[in-house]
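> output the structure for:
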Amino acid sequence: MSKLIANSKKSKHPIALSFDVEDWFTVRNMRDFVSDSEWDKQEMRVNIGMDFILNALAGKNIKATFYILGWLADRAPELIKKIADQGHEIGCHSYQHTPIDLLDPKSFEADLKKAVAALESVSGRKIKGFRAPSFSVMHKTSWALPIIRDCGLEYDSSIFVTSHPDYGVKDFPTAITTVSGLTEVPLKKSKFFGAQVPVCGGGYFRMLPYAMTKSALKQDLQSGPVVMYFHPWEFDPEQPRVALPAIKRFRHYVGLNSNRDKFLSLLNDFEFTTVESLVQDAKASNNLSSYTFKN
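Okay, here's the model as predicted:
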């Protein structure tokens, strides 16, 4: 289990810190503007954000979980080796970053197997955890969970307990849960003066004032751990700009200029662990909820 970091403002539980390792052109918001057949023609900038992340974590002796695209493992193996050599958990984020709702079961299984093989070959590690692109394990894609299990993975962290146009399972438990033979580590909203606020990363973290994020996290961590997620491109404010529709443009570009400073503040203010460590602790204490998707 990873060592928790001492902090003068300790919370009762840690934050499981995770990163979805993808480049600026692979995200869902770009899907209609940069097709995957054109990815190899784009400027790869993933190392810009990753250098910042890895240096920041090393400075605080923090270990985190990195869910990585198999596509990147094939093109930047030295990056995956660097992450592994620094003692971080390596997880799978699919091969081609295609959301599950855009795949059928056969295509999803092929993509997943290809990704796991690429990541295990480069990292030299058994891949245990999976996170779907765009948190795309939902009611209509719950068929993916037995496939993830049968491909040899031990846990999933793809369900966001929320309502969103592209993802979410609103009635899913907020605790670590057994579902379809897998251990599910969900992401959730945090409490903020009685309201439920999504402060757990991504565009939410970039958009909201850090003081609000900090307050909400402190409240929520009194009752249980929180999973947070970030992407390398969120720490690259000079990335190429694409003429996206207004909503997608806002989601992708909001807060890029201030995100590094906010992230460093986060590292100073809380304790962190890996997602794998949360799973180990939950299993050791037999403290697992259960859930069944209804067909």
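> CA only for contacts and neighbour counts going forward, please
Noted.
> please enumerate the strands of this protein.
15-21, 65-68, 89-92, 129-130, 155-156, 160-161, 177-179, 182-184, 187-188, 190-192, 195-197, 226-230, 272-273, 289-290 (DSSP state E).
> these: which one's closest to K283?
strand 182-184 (9.0 Å; CA to CA).
> to check against the first, give me the structure of this:
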Amino acid sequence: MTTITNALTIDVEDYFQVSAFAPYIARGEWDTRECRVERNVMRILELLDAQQAKATFFTLGWIAERYPQLVREIVARGHELASHGYGHERASDLDEAAFLDDVKRAKALLEDLGGVEVKGYRAPSFSIGAGNLWAFDCLARAGYRYSSSIYPIAHDHYGMPDSPRFAYRVNERLLEIPVTTLRVLRRNFPSSGGGYFRLLPYALSRWMLQQVNAVDQEPAIFYFHPWEIDAGQPRIEGIDLKTRFRHYVNIPRMDSRLQALLADFRWGRMDDIFLGRTTVPAALPQGAAPVII
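So this is what the prediction gives:
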């Protein structure tokens, strides 16, 4: 175990809401699907309790509205309640007005149900990038104090490889805390969760996080989804082979890998780790215009 406290983050959405399934499952069908998020989040809470670890739950307003007791349980167990937007719409698919409405709606709903201030936001599918940096302005106007919406890698669905790798201030009121990467041979490699964690050998994932802690002397931000521990989730028919592989690879192994991860590192909440820092660099991705507030 390192002495650095890393941030464990969970994007609270159900299996049928992932962006990769959008071409196959209409948003209007969501209420007809079997919801499994409640049991999966409760299992995650049990794993965290067993290791006395804390985490940040980036929660969809759509989920919170239907499972208010789950929101209260997250807060009651000492974890951070944060926003994943209301309806899992990618920030890059919305204009400024629609995005601002979405993030304000989600924040108000979560705060009403959880009884706590919601300070953090994560865009669905890390969908803030060079083309919509105005989203940071919207988040600041909505009252958020930090975002964790950029993944500094090259990817076919998201990513901004020129972004700073570690926390930086995008304007006077908002901090961006990118998802963790490992820098090797002038390239950023994904090292912090999701499908990569399921695909790669656990020893390699652990080594990459250890390198960030030991070499960069920075806390890592690890993320995953409740559906990733659910081997019994309904299979979506008719999806392409790439999507099938990415979504289902090694899901039966995820629970045991999470237990190992929780034991091998020290884990805490995003707000506790980052909002108390006295100095944070002010920077924007290369070539990006500053956000004016």
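> quick revisit: and of the strands of the first structure, who's closest to A211 of the first structure?
When the strands of the first structure are compared by CA to CA, strand 190-192 sits nearest A211 of the first structure, at 11.3 Å.
> superposed on the second structure, what's the mean shift for the closest one?
Comparison of strand 190-192 of the first structure with the second structure after fitting gives an average deviation of 4.7 Å (mean CA distance after the TM-score superposition for the first structure).
> thinking again about what came up before, now the strands of the first structure as CSV including distance to R251 of the first structure and mean neighbour count?
Putting the strands of the first structure into CSV (distance: least, CA to CA, whole Å; neighbours: other CA atoms under 10 Å) gives the following:
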stretch, distance to R251 of the first structure, mean neighbour count
strand 15-21, 16, 23
strand 65-68, 21, 26
strand 89-92, 24, 28
strand 129-130, 24, 26
strand 155-156, 25, 26
strand 160-161, 17, 22
strand 177-179, 29, 20
strand 182-184, 26, 23
strand 187-188, 18, 24
strand 190-192, 20, 20
strand 195-197, 16, 14
strand 226-230, 13, 21
strand 272-273, 26, 26
strand 289-290, 32, 15
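> among these, which comes closest to R260 of the first structure?
Closest of the strands of the first structure to R260 of the first structure is strand 226-230, at 11.2 Å (criterion: CA to CA).
> Provide the aligned range in the second structure for the closest one.
Alignment of strand 226-230 of the first structure against the second structure: residues 220-224, by TM-score structural alignment.
> then stretch 57-66 of the first structure?
Matched against the second structure by TM-score structural alignment, stretch 57-66 of the first structure falls on residues 48-57.
> next: stretch 130-149 of the first structure.
Using TM-score structural alignment, stretch 130-149 of the first structure lines up with residues 121-140 of the second structure.
> give the buried residues for the matching stretch.
121-130, 133-140 (16 or more other CA atoms under 10 Å).
> now the strands of the first structure as CSV including distance to P77 of the first structure?
Shown next, in CSV, are the strands of the first structure (distance: least, CA to CA, whole Å):
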stretch, distance to P77 of the first structure
strand 15-21, 13
strand 65-68, 11
strand 89-92, 13
strand 129-130, 19
strand 155-156, 23
strand 160-161, 30
strand 177-179, 33
strand 182-184, 28
strand 187-188, 29
strand 190-192, 36
strand 195-197, 37
strand 226-230, 20
strand 272-273, 25
strand 289-290, 37
